[in-house]
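In: Just to be clear, the model below is a prediction. Sequence and coordinates:
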Amino acid sequence: MNLNISGHHVEVTPPLRDYVVTKLKKLERHFDHLISAEVILSVEKQRQKAEATVHVSGANLHAEAVDGDLYAAIDLLSDKLDQQTRRHKEKLRNHHHKQAHKRMSA
């Protein structure tokens, strides 16, 4: 997976970059068709924001999280993306409703 991490009004230090990489690697455990991800970390006064767009086969998943601590915002972002990837994977797997629909219309 190609990963692009950038910061607005915040320097992306190596420990911060490693933390983001570690959190996004967990997404690959659930869904291995991840193509690329863009992560933007920003700071505005007391508001720390992390947002990401993950390109997967068949969809683009976007999430953002705001917290007082940047690491906590990254955790929230990771949880949201994890939930979205699981939901997307279920949509790809669940073909039962199409078969039932075909039987009813035939």
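Out: Arrived safely, thanks for sending. Numbers count the residues shown, from 1 in each chain.
In: Please make it C-alpha for all contacts and neighbour counts, starting now.
Out: OK.
In: OK, contacts around Arg47?
Out: 66-68 (Cα atoms under 8 Å, 6 or more residues apart in numbering).
In: Looking at neighbours, which among these is most surrounded?
Out: Neighbour tally across the contacts of Arg47 (other Cα atoms under 10 Å): the maximum, 18 neighbours, falls on Val66.
In: hold the first one in mind and look at this next one:
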Amino acid sequence: MNLTISGHHLELTPAIRDYVQGKLERITRHFDHVIDIAVILGVEKPSEKDKRQRAEVNLRLRGSLIHVESFAGDLYAAIDSLIDKLDRQVLKYKTKVQDHQRDAIKRMPDMASA
């Protein structure tokens, strides 16, 4: 799994990098077929005072791409919200893949008896 963390108009500190990596371990615990993760952290226009911090992620899986964005007043809150959204998307993708494989196995005996 390749992990890329970049910042737009933002200085990435080791503390922020460690925080993002620690949170992303939750995603890889649920689903280990992750190929690539690209995290972009940034600051939006100053005119949007209440939600200036932006966090987005592109998670590349085998045959699929999951994109999630989150905005908040605090960067750590944006990262927490992002990870929660990403976790729900990954679990949804995982159940979809598992249900599809289970259906195929159930149909095998029907085809053999026909």
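Out: Looks like it arrived, so ask away. Worth saying up front: this structure is predicted, and the values here are computed from it rather than measured.
In: rewinding a little: out of the contacts of Arg47 of the first structure, flag the one nearest to Ser6 of the first structure.
Out: Each of the contacts of Arg47 of the first structure was scored against Ser6 of the first structure by Cα to Cα, and Val66 proved nearest at 16.2 Å.
In: now for the closest one: what does it line up with in the second structure?
Out: The pairwise alignment with the second structure assigns Val66 of the first structure to Phe71, based on TM-score structural alignment.
In: Secondary structure element holding its match?
Out: strand 64-72 (DSSP states H and E).
In: which other residues reach that strand?
Out: 50-60, 78-79, 81-82, 85-86, 89.
In: Any of those residues buried? List them.
Out: Buried by 16 or more other Cα atoms under 10 Å: 51-60, 78-79, 81-82, 86, out of the contacts of strand 64-72 of the second structure.
In: Closest one of the residues you listed to Lys23 of the second structure?
Out: Nearest to Lys23 of the second structure among these, with distances taken as Cα to Cα, is Ile79, at 8.4 Å.
In: Can you name every helix or strand that whichever strand or helix holds the closest one contacts?
Out: Per DSSP H and E, Ile79 of the second structure falls inside helix 75-113. For helix 75-113 of the second structure, the elements it packs on are helix 14-30, strand 53-61, strand 64-72, judged by 3 or more Cα pairs under 8 Å, 6 or more residues apart in numbering; DSSP states H and E.
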